[in-house]
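Visitor: I would like the atomic coordinates for the input below:
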Amino acid sequence: MPRRLLVLGSSWFLGRAVTDAALTAGWDVTTFRRGRVESGADPAGVTTVRGDYADPAAVAALAEAGPFDAVVDNLAYTPRETLAVARALEPVVERYVLVSTLSAYAGWPIEPLTEDSATLDCAPDAGPNPGHNGDPGPSTYGFGKAGCERAVTSTFGADRVAVLRAGVILGPHDYVGRLSWWLRRVRRGGRVLAPGDPLRGIQPIDVRDVAAFALRCAAGTPGVFNVTGPGTETFGDLLDACARVVEPPTGTELVWASDEFLVSQGLRQWTELPLWRAYPGTWAVDASRARAAGLVTRSLAETVRDTWEWLTGDAPVGHERAGELGIMPEREAEVLAAWTDRQSGR
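Guide: As a prediction, this is how the structure comes out:
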């Protein structure tokens, strides 16, 4: 009899990838989603339960659809809501896989991290937007995820829970659009403002690799895991891969400007030049525990290629977060001119 998997949030990006991977692997999949038109149709081959994560009646109805061998929760943001979901599902779910984030660490992005690094202090029953925001430093998003981790672990017990503290996830169907922005920018051509050191190691991970590891955990691998790329590829590798797949106009040039200069120009880190952050802990995350537990990651070049194929073939559905990203062309030209003047001593 096929194992039964419940996926909370199945239409966008990681939830979609988990659902697809589970169907391919032969799981009997039930998805729980609101079913908004803009987030896409229900995947073929799944049972869909519609409802809101924050609605106790909907969650109670979902529990009645059990039992399940495992749940993968992509919707955990507010601890109080996650605590209620965990309590409702605990009698009918054997294992809980919680998708968390590196932002749950108190030291991210300032210092190197392992799974033993301190996390932010948030109660398992905290309400929306707990804690505070800092730049750099803590965020209400990170506090909330830390509280969700406590909510699930306190309900299920550590031996029935896998917490995936994911780093930057890229790949096809990415609604945030960090890689998509770079692909489109390189495709436009000209002088492209490239941030920092091209030899800086970076640790993004393909969404399909996170999904495969989530399924491994759902099948019976508990624990807390940092889920990132290995850090053996660089920002230069990423933008070179973009240039190879998009075939930009002749004369396109990557102009690498130093962190110090970009900071002095007041550029917003992480958003105005996506994936750029000058803080030393950004890409200093130890994911060896996940690799020992079976995490396998593909090359950045494959992720870049497949994302471009998706962008140019599937007419991606827009998402509000994509509007947060990218430097305006006029502003980029100003910064490039200032960098050129600095380099020439003017």
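
Visitor: Could you use CA atoms for every contact and neighbour count after this?
Guide: Noted.

Visitor: In the stretch 101-250 of the chain, what residue spans correspond to helices?
Guide: With DSSP state H, counting those that start in this stretch as the criterion, the stretch 101-250 of the chain has helices at 140-156, 178-188, 207-218, 235-246.

Visitor: tally of neighbours for residue 184?
Guide: 16 (other CA atoms under 10 Å).

Visitor: could you say what helices and strands the longest strand along the chain packs with?
Guide: In the chain, with assignment by DSSP state E, the single longest strand is strand 93-101. Packing partners of strand 93-101 (3 or more CA pairs under 8 Å, 6 or more residues apart in numbering; DSSP states H and E): strand 68-73, helix 140-156, strand 161-166, helix 207-218.

Visitor: ok, and what's touching that strand?
Guide: Under the contact criterion CA atoms under 8 Å, 6 or more residues apart in numbering, strand 93-101 has outside partners 66-74, 76, 142, 145-146, 149, 152, 156, 160-167, 214, 217-218, 220.

Visitor: Run the angle between that strand and helix 207-218 for me.
Guide: Relative orientation of strand 93-101 with respect to helix 207-218: 140 degrees, computed using axes from the mean of the first three to the mean of the last three CA atoms, to 10 degrees.

Visitor: is it true that residue 196 touches residue 255?
Guide: No. Using CA atoms under 8 Å, residue 196 is not in contact with residue 255, being 9.8 Å away.

Visitor: Of the two, which one has the most company?
Guide: Each of residue 196 and residue 255 has its neighbours counted (other CA under 10 Å); residue 196 has more, 20 against 17.

Visitor: So residue 15 belongs to a helix, correct?
Guide: Yes. Using DSSP: H, G, I helix; E, B strand; the rest coil, the assignment for residue 15 is a helix.

Visitor: is it true that it touches residue 8?
Guide: Yes. Using CA under 8 Å, residue 15 makes contact with residue 8 at a distance of 7.4 Å.

Visitor: Find the residues that touch each one of those two.
Guide: By CA under 8 Å, 6+ apart, the residues touching both residue 15 and residue 8 are residue 74.

Visitor: Distance of the most centrally placed residue in the chain relative to residue 119?
Guide: Centroid-nearest residue in the chain: residue 169, 3.8 Å away (criterion: CA atoms, centre = their mean). Residue 169 sits 20 Å away from residue 119, going by CA to CA, to the nearest Å.

Visitor: and this one, so I can compare the two:
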Amino acid sequence: MNILLLGGSKFLGRAYAAAALARGHQVTTFNRGVSRTDLPGVEAVHGDRASLADLERLIGDRRWDAVIDTSGQQPHDVAQTARLLRDRADHYTFVSSIHAFAQWPAEEVDESSETLDCDADLPPDQPFANALKAGCERAVQKYFGERSLILNCGLLIGPHEPIGRLPWWLDRIARGGRVLAPGDPEHRMSLIDARDFAAFGIDLTERGTTGRFVTTAPAGSTTMGELLRCCLAATGSDAELVWTDDATLLAAEAGPWLELPLWTPDEAEWYGTWRADSSKAEAAGLKIRPLAETVRDTWSWLEDGGREEVSYLAAGNPVGMEPEKEQRILAAG
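Guide: As a prediction, this is how the structure comes out:
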């Protein structure tokens, strides 16, 4: 297949490019060329998808079998892209997020769940909001209709993760000592390796599959305890995990999700975080590798220079707890 990959140099886009190349597909990547280098073997076209001139230069007189969009954040930009490509490609995959669902994270979600209210023709340069992904979905569906595929991804981890949730835990545990381990070690989680997501996405593109898939690991397929034990094993650390209950952490103003990455208290507002129903994707062939393999590969990547790719920021918010605060909470316990 001849594939246009919007993105292609960073994390999930990079995983898509690697998977497509490994299967012998022709891949054109389109990105700004400023954050990462493109993989050898792709035809790299650099430009800004917000620029009409750059998009027109990319498209020219070309045609692709499929478009895979891993970089769409603004409905206006996605609508402009899809409008220009609707007669130049047969199929359009848009990588969205479970954040696009109106009920998440308070409730379980599946493909039938309502998405947030956001217009496909929203003006450009909107401030970050989860609803924007829902607007991007509508933009793709507006111009590609039944030729579109929406993948609502769960929490992605693995090598080349730019935000740094798993990398933070790996580095913290590698430092050793007493480690503040949040909540119940048996608290269920669902984590998907970006490489597994991309492999499944390419499978669907090759088949011309359309519609919507919630794409994450099976609900509750791992635990916080297993995640941190995998970090201990991967790093060879002798760190001591000090499990601290939700109430103690909240009383100490420890921040869920980002300050203690991936920790979600057992409270109603977080109920559905790890309960997205991926059974449709599993039935369609989604395969999830062992968590230990993902953690081990991520540590190897970090040790081989990967830390230069990690921002430890999520939508401008810092990821990870400051050592001084961690020590205060440990001492108080």
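
Visitor: Let me have the helices and strands packed on strand 93-101 of the first structure in JSON lines, extended by mean neighbour count and distance to residue 278 of the first structure.
Guide: Formatted as JSON lines, those follow (neighbours: other CA atoms under 10 Å; distance: least, CA to CA, whole Å):
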{"stretch": "strand 68-73", "mean neighbour count": "24", "distance to residue 278 of the first structure": "31"}
{"stretch": "helix 140-156", "mean neighbour count": "25", "distance to residue 278 of the first structure": "19"}
{"stretch": "strand 161-166", "mean neighbour count": "25", "distance to residue 278 of the first structure": "20"}
{"stretch": "helix 207-218", "mean neighbour count": "24", "distance to residue 278 of the first structure": "24"}
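
Visitor: mind listing what's buried in stretch 245-260 of the second structure?
Guide: 246, 249, 254-256, 258-260 (16 or more other CA atoms under 10 Å).

Visitor: hmm, back to that, would you mind getting the average deviation of the longest strand of the first structure from the second structure?
Guide: Compared with the second structure after fitting, strand 93-101 of the first structure has a mean deviation of 0.6 Å; criterion: mean CA distance after the TM-score superposition for the first structure.

Visitor: and that strand with strand 161-166, angle?
Guide: In terms of direction (the same axes, to 10 degrees), strand 93-101 of the first structure departs from strand 161-166 by 20 degrees.

Visitor: What is the corresponding segment of the second structure for strand 93-101 of the first structure?
Guide: Under TM-score structural alignment, the match for strand 93-101 of the first structure in the second structure covers residues 89-97.

Visitor: So what's the gap between that stretch and the chain middle?
Guide: 15 Å (CA atoms, centre = their mean, to the nearest Å).

Visitor: One more: stretch 300-312 of the first structure?
Guide: Taking CA atoms, centre = their mean, the mean C-alpha location of stretch 300-312 of the first structure is offset from the chain mean by 16 Å.

Visitor: May I see the buried residues of that stretch?
Guide: Going by neighbour count (16+ other CA under 10 Å), the buried part of stretch 300-312 of the first structure is 300-301, 303-305, 307-308, 310-311.

Visitor: Report the aligned residue range of the second structure for it.
Guide: Against the second structure, stretch 300-312 of the first structure falls on residues 291-303 (TM-score structural alignment).

Visitor: Check how far the matching stretch sits from its aligned residues in the first structure, on average.
Guide: Once fitted to the first structure, stretch 291-303 of the second structure is off its aligned match by 0.7 Å on average (mean CA distance after the TM-score superposition for the first structure).

Visitor: residues in contact with that stretch?
Guide: 157-160, 166-167, 170, 193, 222, 227, 230-231, 234-235.

Visitor: which residue in the first structure lines up with residue 77 of the second structure?
Guide: Under the alignment (TM-score structural alignment), residue 77 of the second structure pairs with residue 81 of the first structure.

Visitor: okay, the angle between the one helix or strand its match maps to and helix 140-156?
Guide: Following DSSP states H and E, one finds residue 81 of the first structure within helix 79-89. Using the same axes, to 10 degrees, the direction of helix 79-89 of the first structure lies 30 degrees away from that of helix 140-156.

Visitor: Give me the helices and strands touching helix 79-89 of the first structure, please.
Guide: In terms of contacts (3+ CA pairs under 8 Å, 6+ apart), helix 79-89 of the first structure is packed against helix 56-64, helix 140-156.

Visitor: how distant is that helix from the center of its chain?
Guide: The answer for helix 79-89 of the first structure is 22 Å, by CA atoms, centre = their mean.

Visitor: Return the angle between stretch directions for it and strand 68-73.
Guide: Going by the same axes, to 10 degrees, helix 79-89 of the first structure makes 170 degrees with strand 68-73.

Visitor: Can you give me the neighbour number for the counterpart of residue 43 of the first structure in the second structure?
Guide: In the second structure, the residue paired with residue 43 of the first structure is residue 39, using TM-score structural alignment. Neighbour count of residue 39 of the second structure, defined by other CA under 10 Å: 17.

Visitor: same question, the one 5 residues further on
Guide: By other CA under 10 Å, the residues close to residue 44 of the second structure number 22.

Visitor: check contacts around it.
Guide: By CA under 8 Å, 6+ apart, residue 44 of the second structure lies in contact with 28-31, 38.

Visitor: and if we set it to 6 Å?
Guide: Under the criterion of CA atoms under 6 Å, 6 or more residues apart in numbering, the neighbours of residue 44 of the second structure are 28-29.

Visitor: Quick one, which of the helices and strands packed on strand 93-101 of the first structure gets closest to residue 286 of the first structure.
Guide: Closest approach to residue 286 of the first structure among these is made by strand 161-166 (11.1 Å; CA to CA).

Visitor: After superposing, tell me the mean distance of the closest one to the second structure.
Guide: Per aligned residue, strand 161-166 of the first structure averages 0.7 Å (mean CA distance after the TM-score superposition for the first structure).

Visitor: Give me the distance from that strand to the chain's centre.
Guide: Computed by CA atoms, centre = their mean, the chain-centroid distance of strand 161-166 of the first structure equals 12 Å.

Visitor: Same check on stretch 310-326 of the first structure?
Guide: 15 Å.

Visitor: so what's residue 160 of the second structure up against?
Guide: Shown in contact with residue 160 of the second structure (CA under 6 Å, 6+ apart): residue 11.

Visitor: do the one 3 residues further on as well
Guide: Counting by CA under 6 Å, 6+ apart, residue 163 of the second structure makes contact with 310-314.

Visitor: Also residue 32 of the second structure?
Guide: Residue 32 of the second structure touches 46-48, counting by CA under 6 Å, 6+ apart.
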